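just a sequence and a predicted model for now, questions to come.
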Amino acid sequence: MNHVIEKAKECKCKRVWLITTNDNTRAIRYYQKRGFNLCNIYLNSVNEARKIKPQIPLHGYDNIPILHEIEFEMLL
């Protein structure tokens, strides 16, 4: 992660961002501990994604329903 952030700074990017799903609580903790801020929640967006990629499971980690996408960003 640090390498990506450094490369983004070298390229004069203004931010680094990523999206994970609501069931991925480990990733949510990981990014917050590293200074990323939650900037958007896309409610029920995974239902739309399943229309394109139907193999996305209905339940994820800890049997949590996969429904929403959560966007994190770090301003550089």
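Now that the structure is in, tell me what you want to look at.

going forward, measure contacts and count neighbours with C-alpha atoms only.
Fine.

check contacts around I64.
D23 (C-alpha atoms under 8 Å, 6 or more residues apart in numbering).

gap between it and K51?
20 Å (C-alpha to C-alpha, to the nearest Å).

do the same with G60
Taken as C-alpha to C-alpha, the span from G60 to K51 is 18 Å.

one more: Y31?
28 Å.

and G60 and K51? Which one has more around it.
Neighbour count, other C-alpha atoms under 10 Å: between G60 and K51, G60 has more, with 15 against 10.

was I right about the more buried one contacting I66?
Yes. When contacts are counted by C-alpha atoms under 8 Å, G60 is listed as touching I66 (5.9 Å).

all strands for the protein, in order.
15-21, 37-42, 69-75 (DSSP state E).

ok, and here's another one to check against it:
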Amino acid sequence: MSQLSVREATDDDHEAIVDLLTAAWGGSVVVAHGTVYDAATLSALVAEQDGRIVGLLTYTLADGDLEVVTIDAPARHLGVGSALLTAAIGVARDARARRLWLITTNDNLDGLRFYQRRGLRIVGVTPDAMDAARAVKPWIPATGDYGIPLRDELTLELRLD
């Protein structure tokens, strides 16, 4: 197996990005903190191995903050998510961002473990936020990972200043 690399996405990656987003999110539309994103149009980092895209992180950079909108590593426990998050932190530092932050859901226990082990902290909880998200994406399930009711958004951040 060849080495994993992470790079900024290019226009040539669009089809692979849409495929990854569709597999992970049911399409490219993502709803977080009351904002609707078309993640396929955002800035993105892709992880590559053996000439294939094996992971994706989409983000926005505004007001001195880098928001991770999506992070997807379909093959887990191979370092793809870590490599993508490390690269995003590098992008944030290069942009002199104050923080890197993201939204996840209350059922994402694996994600919470992943983010906290990499220095992010829970800084906010928005109870019942998923009800509003379902108004835009009605196919968001009522029950998430591990049979946990999918209700709340959690905000995590890594301070960079």
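On my side now, so go ahead. No experiment lies behind these values; they were computed from the predicted model shown.

overlay them and tell me the TM-score.
Here the superposed chains carry a TM-score of 0.97, computed using TM-score structural alignment, normalised by the length of the first structure; 76 aligned residues with a C-alpha RMSD of 0.6 Å.

sorry, back to before: mutual contacts of G60 and I66 of the first structure, please.
With C-alpha under 8 Å, 6+ apart as the test, G60 of the first structure and I66 both reach D23.

turn the strands of the first structure into a markdown table, columns for mean neighbour count and distance to K7 of the first structure.
A markdown table is the format used below for those (neighbours: other C-alpha atoms under 10 Å; distance: least, C-alpha to C-alpha, whole Å):
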| stretch | mean neighbour count | distance to K7 of the first structure |
| --- | --- | --- |
| strand 15-21 | 15 | 10 |
| strand 37-42 | 14 | 19 |
| strand 69-75 | 18 | 13 |
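
dump those strands into JSON lines; add distance to E6 of the first structure as well.
Output for the strands of the first structure, formatted as JSON lines (distance: least, C-alpha to C-alpha, whole Å):
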{"stretch": "strand 15-21", "distance to E6 of the first structure": "10"}
{"stretch": "strand 37-42", "distance to E6 of the first structure": "18"}
{"stretch": "strand 69-75", "distance to E6 of the first structure": "12"}
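
now the helices for the first structure?
Here the first structure has its helices, by DSSP state H, at 2-10, 25-33, 45-52.

and R151 of the second structure, what pairs with it in the first structure?
Counting by TM-score structural alignment, R151 of the second structure corresponds to L67 in the first structure.

so who does that match touch?
By C-alpha under 8 Å, 6+ apart, the neighbours of L67 of the first structure are T21, N22, L43, N44, S45, V46, N47, L58.

got it, and Y59 of the second structure?
With C-alpha under 8 Å, 6+ apart, Y59 of the second structure has these contacts: L42, S43, A44, L66, E67, V68, V69, T70.

can you pull up the most central residue in the second structure?
T70 (2.4 Å; C-alpha atoms, centre = their mean).

how near is it to W25 of the second structure?
For T70 of the second structure relative to W25 of the second structure (C-alpha to C-alpha), the value is 9 Å.

ok, now R96 of the second structure?
R96 of the second structure is 30 Å from W25 of the second structure, by C-alpha to C-alpha.

go on, D107 of the second structure?
15 Å.

neighbour count winner among the two?
D107 (20 against 16).

ok, the aligned partner of N47 of the first structure in the second structure - contacts?
Counting by TM-score structural alignment, N47 of the first structure lines up with D131 in the second structure. By C-alpha under 8 Å, 6+ apart, the residues touching D131 of the second structure are R151.

the longest strand anywhere in the second structure corresponds to what range in the first structure?
Ranked by residue count under DSSP E, the longest strand found in the second structure is strand 52-62. Using TM-score structural alignment, strand 52-62 of the second structure corresponds to no residues of the first structure.
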